[in-house]
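1. sequence plus predicted model, see below.
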Amino acid sequence: MPQWLETTAIFLLAQGVAWIACYLVFLLGVRALGRLGEFWANLLRRAQGPVQWILMVIAGIAAANVAPLSPSRQGLIAHVLQIALIFGLTWLARRALDIWMTLHLRRYRLDVEDNLMARKHVTQGRILQRVGSVLILAIGVSAALMTIEGVRQYGVSLLASAGAAGLVVGLALQPVLRNLLAGIQLAITQPIRIDDAVIVEGEWGNVEEITATYVVVRIWDKRRLVVPLNHFIEQSFENWTRSDATLIGTVMLYVDHEVSIPALRAEAERIVRASPLWNGDVFALQVTDFRETVVEVRILASATHAGRAFDLRCEIRERLLDHLQSSQPQAMPRLRATLREQAAG
């Protein structure tokens, strides 16, 4: 048998054995975990790719040691397989981090009324997961480059030098490093969390996604506002759900001086208590200002989150307007004028 054909046969046999062994192991594992639930089976399937890659690389290393190769070719193949193994280990580490984070966040649900604890853990977990993925990828790429003699020497000389090239690279990486450090700071201090109601750049919306470099805010009209991560560290913004999702809605009324405040308060309280949007916590009606033509009345009512508070405010306005038109028409704002008779002369 020719030498090249023998080498090819050894490599194909090693790859085939590794592929079949990995397939059978994961097939049995998926069936076993499938009895516990589809969730666990899906987690195992997510690890199949990197594990299979690593096993096939190891099989290739074993085949290279057995195959009749010259020292130069054996060294080249060993180097390529070494880089492939580093790639597989990096892939496996990122997938393991992803699987662990999925298991950790499985206990927390965002689709419940009181989701403050869930938002805290989901935000912290996702930010740290992205930062960890970037660090794992950086370590993997560095390890692969360190196996190449020329690149390793160039990297050492670049780090040791203080020339213009090092300055340019440092300045180019500054925004990336700032956002990376801002992501770590956000994960620790958590000024914002997933699904927080915030006002950024004059826009009100909910935090939809936090990546390693930017934050996506879902505006109330379904637009998306993309904000750099360091904006939430360096600039001011409003967070309506920082410690609690409950919000107090404010309704301002401007009525005539002839309004009956007790009757208006009783009607407003009846409206609020009958509304399913009210959380039963805060209600108040107060006269907050007295002007030449109108009386300013402020109504406070609380709701479980920003969306329900907005709808509750609209409901109070609509029903009180109907009440004033039907029961207290004299309380509608009016302009008064004094007419004096002038004698004809």
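-> Received, thanks. In this text the structure is predicted, and so the values were computed from the model without any measurement. Numbering: from 1, shown residues only.

2. only C-alpha atoms for contact and neighbour calcs from this point on.
-> Will do.

3. end to end on stretch 191-205, go ahead and measure it.
-> In stretch 191-205, first residue to last residue: 15 Å (CA to CA, to the nearest Å).

4. got another one to weigh against that:
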Amino acid sequence: MENVLRPVIVVGGSITLTLLLGWAVDVLLRRADERHHETPLWGLLRRCRLPLQVVLLAAILRATFRETRWPSVDSHQDRIGQTLTLVIIGAGAWLVIRAVSVAVQSAYARYATVTRDPARVRRVRTQVTLIMRIVTAVVIVVAVAAILLTFPGLRTIGTSMLASAGIIGIVAGVAAQSTLGNLFAGFQIAFGDMVRIGDTVVVDGEWGVVEEVTLTFLAVRTWDERRITMPVSYFTSRPFENWSRGGVQMTGTVFFQLDHTAPVDLMREKLHDILLECPSWDGRDWSLAVTDTTPSTMEVRAVVTAKDADDIWTTRCAVREQLLAWLAAEHPQALPRITMSPAKSSRSGA
């Protein structure tokens, strides 16, 4: 009877103790969240309950599994102990990553609520995203290293490889030169405030919004829903347009090639009427002027403003369409014309 009760007590007691500790921690976090509404940290920390319980259960079983005194357990003590150790390491890494993620999300949420500058919020979002990726990579590497150290054979192999570590490091450095360059470029982008998530950029003639920034690549969502993925080193080695730097307000131009008889004054009045009915125009500024001439046409430039890149595109399209339609209907002579005359025959009449 003792051979049955002892394992049940050990395993059942470990599970019960783990559940009680997890419940107690959850209650404390819930009460802390109710008392401190200004920060979401305590509520977010409740997401760590599951990895915490796994760590507690594995640690308790690691300390008490020999008390079961089962013959099968006694004969495989080393394997069971090592397995539980691996579970503790893996669950501990999971808990650390989850806790750091919660802390980062809490700090970002508080910063986003008290900061009214969208550019700063996007900059902090980019930085915390990259910091979280770095922390995750470091924790995983440390956890894998700790797991390998639990195997005596791998420790021996690792010791024997230290003599050739210099050569391996040189080879790896040469082989990973591009990757390391992108890695350092990612740090430069994150903390140099060159480009942020949500910025409107123009790269290689493509207009889009920065959707994702990682340690090695950057994704841009174009206006037609395509995704352009490029290494982050592109943004540190080549010029690009960032329309979100210095504020999101924009000024746009619309050019017309018209006949010299085009009524510029009437066009100016019509442009103002169009803008007054255009919801995407922000009302800051507008103008219309003749900027160039050729022997057959003149160039007319309309200048409009809008609150962001999307609205400036909409405003420019509306001005272009409506002004051309108005000219075609009211002043068709203002549109460019090609003057043609019949060719004279070189033959003389009989």
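-> Happy to help now that I have it. Predicted model only: the values in this text are computed from it and were never measured.

5. what TM-score do the two superposed chains give?
-> Once superposed, the chains reach a TM-score of 0.84 (TM-score structural alignment, normalised by the length of the first structure), with 344 aligned residues with a CA RMSD of 3.6 Å.

6. run a quick neighbour tally on the spatially closest residue to Thr68 of the second structure that is not a sequence neighbour.
-> Nearest non-adjacent residue to Thr68 of the second structure, counting by CA to CA, 6 or more residues apart in numbering: Pro7, 4.5 Å away. If you count neighbours by other CA atoms under 10 Å, Pro7 of the second structure ends up with 18.

7. can you tell me the element Pro7 of the second structure falls in?
-> Using DSSP states H and E, Pro7 of the second structure falls within helix 2-35.

8. report the buried residues of that helix.
-> Buried residues in helix 2-35 of the second structure, counted by 16 or more other CA atoms under 10 Å: 7, 10-11, 14-15, 17-19, 21-22, 25-26, 29-30, 33.

9. with stretch 171-190 of the second structure instead?
-> Neighbour-count burial for stretch 171-190 of the second structure, counted by 16+ other CA under 10 Å, picks out Thr179, Leu180, Asn182, Leu183, Phe184, Ala185, Gly186, Phe187, Gln188, Ile189, Ala190.

10. and if you look at stretch 244-263 of the first structure?
-> Residues of stretch 244-263 of the first structure classed as buried by neighbour count (16+ other CA under 10 Å): 245-252, 254-257, 259.

11. and Arg337 of the second structure, what's its match in the first structure?
-> Using TM-score structural alignment as the criterion, the counterpart of Arg337 of the second structure in the first structure is Arg334.

12. who are the neighbours in contact with its match?
-> Residues near Arg334 of the first structure by CA atoms under 8 Å, 6 or more residues apart in numbering: Asp256, Thr293.

13. and it, helix, strand or coil?
-> Under DSSP: H, G, I helix; E, B strand; the rest coil, Arg334 of the first structure falls in the coil class.

14. which stretches of the second structure form helices?
-> Remark: helices assigned in the second structure by DSSP state H are 2-35, 41-45, 49-64, 71-75, 77-114, 118-149, 152-161, 165-175, 177-192, 233-237, 264-276, 309-330.

15. wait, which of these is closest to Glu212 of the second structure?
-> Each of these has some distance to Glu212 of the second structure by CA to CA; the shortest is helix 118-149, at 8.4 Å.

16. read off where the closest one ends up in the first structure.
-> Using TM-score structural alignment, helix 118-149 of the second structure pairs with 115-146 in the first structure.

17. may I see the buried residues of the matching stretch?
-> Using 16+ other CA under 10 Å as the test for burial, stretch 115-146 of the first structure gives 116, 118-133, 136-137, 140, 143-144, 146.

18. just checking, Val102 of the second structure touches Leu44?
-> Yes. Shown here, Val102 of the second structure and Leu44 form a contact pair, counting by CA atoms under 8 Å, at 5.8 Å.

19. quick one on the thing from earlier: and the buried residues of stretch 171-190 of the second structure as TSV, adding distance to Trp243 of the second structure?
-> Output for those, formatted as TSV (distance: CA to CA, whole Å):
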residue	distance to Trp243 of the second structure
Thr179	28
Leu180	28
Asn182	23
Leu183	25
Phe184	24
Ala185	21
Gly186	20
Phe187	21
Gln188	19
Ile189	16
Ala190	18
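
20. between these, which is nearest Thr305 of the second structure?
-> Distance to Thr305 of the second structure across those (CA to CA) is lowest for Ile189, with 29.2 Å.

21. can you get me a residue count around the nearest residue to the closest one once chain neighbours are set aside?
-> Take Ile189 of the second structure and drop its neighbours on the chain: the residue closest to it by CA to CA, 6+ apart is Val195, 6.2 Å away. For Val195 of the second structure, the neighbour count with other CA under 10 Å is 25.

22. for the residue mapped onto Val195 of the second structure from the first structure, list the residues it contacts.
-> Aligning on TM-score structural alignment places Val195 of the second structure opposite Ile192 in the first structure. Ile192 of the first structure makes contacts with Leu186, Val207, Asn239, Arg242, as judged by CA under 8 Å, 6+ apart.

23. same deal with Arg126 of the first structure?
-> By CA under 8 Å, 6+ apart, Arg126 of the first structure lies in contact with Met101, Ile210, Thr211.

24. of these, buried ones?
-> Using 16+ other CA under 10 Å, the buried ones in the contacts of Arg126 of the first structure are Met101, Ile210, Thr211.

25. look up how far Leu229 of the first structure lies from Cys22 of the first structure.
-> Cys22 of the first structure is 41 Å from Leu229 of the first structure, by CA to CA.

26. with adjacent residues omitted, what lies nearest to the spatially most central residue of the second structure?
-> Nearest to the mean C-alpha position of the second structure, counting by CA atoms, centre = their mean, stands Glu212 at 2.6 Å. In space, and not counting its chain neighbours, Glu212 of the second structure is closest to Ala219: 5.1 Å by CA to CA, 6+ apart.

27. with distance to Ser341 of the second structure added, can I get the helices of the second structure in CSV?
-> Listed next are those as CSV, based on distance: least, CA to CA, whole Å:
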stretch, distance to Ser341 of the second structure
helix 2-35, 86
helix 41-45, 80
helix 49-64, 86
helix 71-75, 106
helix 77-114, 69
helix 118-149, 60
helix 152-161, 88
helix 165-175, 69
helix 177-192, 61
helix 233-237, 54
helix 264-276, 29
helix 309-330, 24
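
28. among those helices, which is nearest Asp204 of the second structure?
-> Taking CA to CA, helix 233-237 is the member of the helices of the second structure nearest to Asp204 of the second structure, at 10.5 Å.
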